[in-house]
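**Q** Fold the stuff below for me.
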Amino acid sequence: MASTSGGVLRRSLGLIDGAALIVGITIGSGIFASPGRVVEQVGSVGMALAVWVVGGLLSLAGALCYAELGAALPVAGGEYAYLSRTLGRPLGFMFTWTQFFVMKTGSQAIISIVFASYLGSVLFGLDPRGAGVDGDWRIKAIAVATILLLTAVNCLGVRQGAVVQVVFTALKLLALAGIIAMGFAAFFQGGSSHFVDPFAGSIAAPSAFGLAMITCLWAYDGWNNLNYVSEELREPERNLPRAIVFGTLGVMAVYVLANVAYLSALTPAQMAGSRAVATNLAVQVIGPIGGVLVPIAVAISTFGSTNGSLITGARVFYAAARDGQFPRFFGYVSPRAVPAAALVAQGAWASMLVLPGDFGTLVDYFGFAAWLFYALAVVGLMILRAQAPDLPRPYKVRPYPLVPLVFLAASGFLIVNSLLTTPQSWFALGFMGLGLGVYFLFFRVPRVAVPTTSQP
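**A** The predicted structure follows:
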């Protein structure tokens, strides 16, 4: 049985839709704000650019591994499906449990609040990064309305959600192109002097580079999301690897160019003291109007990120429910071939998470958990190579096993560093362990068969 309704997902997404999901989810608000923090942590122009390049290469290594997994197992659910297949259903359930109650829905709540805050800066004159702005009832109302609106749009059909994604991805790329153009104009008007001695003032401690990497990787997060909808992608054996690789490379190129632009218009000291570098650049180059245009650009960017996250997250919960590994009603597929129950439940819970003013702090506790699941999925890739050598693999990550091992080494460093330096990470680990208890109490025996294909 494919779902409680008897319906199935349809392969209606193409290469452009897939790339738009990767780019649209990954590029949120991070690139507009976090470059200043990276400069502050490493101290120089050269080291800051090195962080963004290394972060992009690490994300690309993970993306290549996920491209092989998605092409070999073109089913909905991403890590849920891969962990269940290679490391066992308990880990697959733990991933779904954590995604629904904190990670995915919490991320949606936070992104929608960021969208509402920047829109509020235009509508109400609020400081989008000011203390307490996310507690303003108007901001919360906009955030909840955004989640509910996009949930309704995606319930109409996967094509409707994909159109929103493509349009807003194009708009955010256009906005970033404008920011990059302003920066390069500053570069040719004297900003090139900032690059004469690029490593002057560098903080040599490895821990500084590691902290900057964590900041950078937060901005890169999202490269894994296309795997959640691979069951709805046409020719996934070809389009999924291409969209993942092209999308990740595209994001990396935009991020590096944006940082060159920022560093051309602003000194390292100006960047290090700023949490809104894009606004600072725009105001310096084009005047006060830049203080209006950049918040609009951030609002456009985060609106698209919220939409993409809603699309992909619902497929995780649907896939688990279809296998009897989550409440069964999440497996309902509407006549429009969308997991409508999963979309509605996800939107409702994400809206609830908007209400507490400090929920973002709780989600921060789970930052290391994302990299734990990424690492486990890549371990699953290596297990699958050994367990099923004859499984058709339209795409293979190369050089193997170098790329997976490099990714695992970097992931291991980030995981261990978080557990050692962030005590709250242990809270997240405990919550994940609680999920295992729920699994063995209620979901140990699957209620439905695991499907292997979907309707073309």
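**Q** CA atoms for contacts and neighbours, from now on please.
**A** Will do.
**Q** So which residues of the stretch 351-456 of the chain form helices?
**A** In the stretch 351-456 of the chain, the helices defined using DSSP state H, counting those that start in this stretch lie at 359-365, 367-387, 402-421, 424-438.
**Q** Figure out which of the ones you listed is closest to residue 81.
**A** helix 367-387 (9.5 Å; Cα to Cα).
**Q** could you check the angle helix 402-421 makes with the closest one?
**A** The directions of helix 367-387 and helix 402-421 differ by 150 degrees, with axes from the mean of the first three to the mean of the last three Cα atoms, to 10 degrees as the criterion.
**Q** Okay, buried residues for helix 367-387 please.
**A** 367-382, 384 (16 or more other Cα atoms under 10 Å).
**Q** that older thread, among the helices of the stretch 351-456 of the chain, single out whichever gets nearest to residue 204.
**A** Using Cα to Cα, the nearest of these to residue 204 is helix 402-421, at 18.0 Å.
**Q** Could you confirm residue 22 falls within a helix?
**A** Yes. If the criterion is DSSP: H, G, I helix; E, B strand; the rest coil, then residue 22 is within a helix.
**Q** Would you check how far apart it and residue 426 are?
**A** 30 Å (Cα to Cα, to the nearest Å).
**Q** same thing with residue 23?
**A** With distances taken as Cα to Cα, residue 23 is found 31 Å from residue 426.
**Q** mind checking how far whichever strand or helix holds residue 174 is from the chain centre?
**A** Following DSSP states H and E, one finds residue 174 within helix 158-188. With Cα atoms, centre = their mean, to the nearest Å as the basis, helix 158-188 stands 17 Å off its chain's centre.
**Q** want to put them side by side, so please do this one too:
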Amino acid sequence: MSQEASSPGLRRSLSVTDVVLITVSGVTPASSIFVIAPFALQGAGSGAFLAFALAAALAVAFALCYAELGAAHPNAGGEYVIIERVFGRALSLQMYLLILCLLLFIPAVLATGAAPYLNSALGTRLDGAEVALAMIVLCFGIAVLDIKLNAWLTGSFLLLELAALALIAWLGFSEAQQPATVLWQPVKAAADGGPSAVSAATIFAMVGTAVFAYNGFGGAVYFAEDMRESGRPVARAVLAALSIVVLVELIPVTALILGAPSLAEMSRQADPINYVLSHLSSPTLARVISGGIFLSVFNAIIAIVVQSGRFLYSSGRDGLWPAPANRALQRIHPRFDTPWVATLALAIPSALLTFHSSLGDLASFTVIILMLNYLLLALAALRSRLGLHPHPYRMPGWPWPPLLAVVGSLALLWAVLRDAPARDWWIIGGIALTGLLLAGRKQPVAVLIVEEQKER
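**A** Now for the predicted structure:
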């Protein structure tokens, strides 16, 4: 039985624009390009453009699933509540644990990749783990504050971030060193150091990384209970967020590829984007851009922590945990009207993850979790219309978008898992086993309240 009545609830104060600002800030296009896109540039050279273009097509299919399901099942719990209402408790718990891992890993991935940009901006040699730890602590503290303040803060940072990306795009296009043909005839460094053609298999292997760079648009569903109106506005927020993200990521990636002095040299670099920028701009401008990138990562972590607070608040309200933990997670701050205990719950494990030695390992494991999440959501989008729940928003072209999402997520999941270390398989197995053990408990999770549906 839902424990919704024991919680005072979240303040319905956000507009669609507010939710889009927080959601896009959580995606943080700049940090996606500077922290995640380098893996695609190293792996596929100029084929990163095709990887990002294919990922955009898949992201549209994923976003349509989020939009329809988020409008039909508006709840701060987001994905795991949707899965419970469509498939039942067992799969809901698996989804819950997958999302919990994503919300735990992504801030650590972003914070770990931010230190080089702070050092570049300030001309310092600060320790990466210490910078990441400080970022995590500050971001969790800020996320407890009033949601409208966080919307304003993240929106302001987002404008600066978009300005930096626009500058990068202008530099790349205005000083292009490569012909446009390298976008559809990609090249990268060969074993002998010269340029070589990039295979379709190599490009496809980088699509998962590009999907990770776009990921976060679905976070709009976590604010369904903070919005003045639910239903179709949730769908609009998801689709608007994705449109902005694809636009402001794909254009700068294209500009960086065209502006590279040597595509072979770019793909060999440990930091391919700084390699390009160092040739396109002055040292002073490069430092300003690096500072902007660092602030964008900081902004992203705030937005993601705000989302994770809503997610954990919902799980406490729905009775997932033992009673004392449920009561704690439902606590609303008397001044800020935010779920402050739920917001701070992941602070310590996120901080500990910042001391992980390999950014690449963190990122690749996060892609695996992400693909499993998308797969379950796509299956739910196929199944949901067969249930009794109203669908105020219906995606165009159903069932083709969720079918594309299922095929795409399975293919990418297989591509990543083929090369995954045994450790990742053990962690995935542990998540599945934990979900099965939790499913054996008698305490219900995220029970559908028919009266709530009728009131909407």
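**Q** TM-score for this pair?
**A** The TM-score (TM-score structural alignment, normalised by the length of structure 1) is 0.86; 437 aligned residues with a Cα RMSD of 2.8 Å.
**Q** related to what we said a few turns ago, in the helix holding residue 174 of structure 1, what's buried?
**A** 158-159, 161-162, 164-166, 168-173, 175-176, 179-180, 182-187.
**Q** got it, and stretch 142-149 of structure 1?
**A** For stretch 142-149 of structure 1, burial by neighbour count (16+ other Cα under 10 Å) applies to 142, 143, 144, 146, 147, 148.
**Q** how about CSV for those residues, with secondary structure and distance to residue 122 of structure 1 added?
**A** CSV is the format used below for those (DSSP: H, G, I helix; E, B strand; the rest coil; distance: Cα to Cα, whole Å):
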residue, secondary structure, distance to residue 122 of structure 1
142, helix, 13
143, helix, 15
144, helix, 18
146, helix, 16
147, helix, 20
148, helix, 22
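**Q** Residue 33 of structure 1: which of those is nearest?
**A** Checking the buried residues of stretch 142-149 of structure 1 one by one against residue 33 of structure 1 (Cα to Cα), the nearest turns out to be residue 143, at 19.8 Å.
**Q** what's the counterpart of that closest one in structure 2?
**A** Using TM-score structural alignment, the equivalent of residue 143 of structure 1 in structure 2 is residue 132.
**Q** do the same with residue 268 of structure 1
**A** With TM-score structural alignment as the criterion, residue 268 of structure 1 pairs with residue 263.
**Q** Over to residue 406 of structure 1?
**A** Checking TM-score structural alignment: residue 406 of structure 1 goes with residue 404.
**Q** what about the closest residue in space to that match that isn't next to it in sequence, how many neighbours?
**A** Of all residues not flanking residue 404 of structure 2 in the chain, residue 61 sits nearest, at 6.6 Å (Cα to Cα, 6 or more residues apart in numbering). Neighbourhood size, residue 61 of structure 2 [other Cα atoms under 10 Å]: 23.
**Q** how much does the helix or strand harbouring residue 61 of structure 2 stray from structure 1?
**A** For residue 61 of structure 2, the host element (DSSP H and E) is helix 48-72. Helix 48-72 of structure 2, aligned to structure 1 and superposed, deviates on average by 1.1 Å (mean Cα distance after the TM-score superposition for structure 1).
**Q** after that helix, next one along is what?
**A** Using DSSP H and E, the first helix or strand after helix 48-72 of structure 2 is helix 79-87.
**Q** Tell me how far whichever helix or strand comes after that next one lies from the chain's centre.
**A** Next along the chain after helix 79-87 of structure 2, taking DSSP H and E as the criterion, comes helix 89-112. Relative to its chain's centre, helix 89-112 of structure 2 lies at 10 Å (Cα atoms, centre = their mean).
**Q** quick one: helix 89-112 of structure 2 to helix 359-384, angle?
**A** Interaxial angle of helix 89-112 of structure 2 relative to helix 359-384 (the same axes, to 10 degrees): 150 degrees.
**Q** In helix 89-112 of structure 2, which residues are buried?
**A** Buried, per 16+ other Cα under 10 Å, within helix 89-112 of structure 2: 89-112.
**Q** For the top helix by length along structure 1, name the packing helices and strands.
**A** For structure 1, the helix that runs over the most residues, judged by DSSP state H, is helix 290-322. Counting by 3 or more Cα pairs under 8 Å, 6 or more residues apart in numbering; DSSP states H and E, the packing neighbours recorded for helix 290-322 of structure 1 are helix 15-26, helix 79-86, helix 89-98, helix 104-123, helix 137-155, helix 158-188, helix 277-286, helix 340-354.
**Q** in structure 2, what residues pair with it?
**A** Under TM-score structural alignment, the match for helix 290-322 of structure 1 is residues 285-317.
**Q** Have a look at how far, on average, the matching stretch is from structure 1.
**A** Stretch 285-317 of structure 2 sits 1.3 Å off on average (mean Cα distance after the TM-score superposition for structure 1).
**Q** Can you give me the buried ones in that stretch?
**A** 286-287, 289-317.
**Q** would TSV of the helices and strands packed on helix 290-322 of structure 1 with distance to residue 455 of structure 1 be doable?
**A** Conversion of these to TSV gives the following (distance: least, Cα to Cα, whole Å):
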stretch	distance to residue 455 of structure 1
helix 15-26	19
helix 79-86	18
helix 89-98	24
helix 104-123	27
helix 137-155	19
helix 158-188	14
helix 277-286	45
helix 340-354	17
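**Q** Between those helices, which one is closest to residue 437 of structure 1.
**A** Nearest of these (Cα to Cα): helix 89-98, 9.3 Å.
**Q** what's the mean deviation for the closest one versus structure 2?
**A** Averaged out, helix 89-98 of structure 1 is 2.6 Å away (mean Cα distance after the TM-score superposition for structure 1).
**Q** Packing partners of that helix?
**A** helix 79-86, helix 290-322, helix 424-438.
**Q** ok, 10 Å please
**A** Here helix 89-98 of structure 1 touches helix 79-86, helix 104-123, helix 290-322, helix 367-387, helix 424-438, going by 3 or more Cα pairs under 10 Å, 6 or more residues apart in numbering; DSSP states H and E.
**Q** ok so, going back, output the contacting helices and strands for the helix holding residue 61 of structure 2.
**A** By 3+ Cα pairs under 10 Å, 6+ apart, helix 48-72 of structure 2 packs against helix 37-44, helix 79-87, helix 200-205, helix 207-214, helix 232-259, helix 359-384, helix 400-418.
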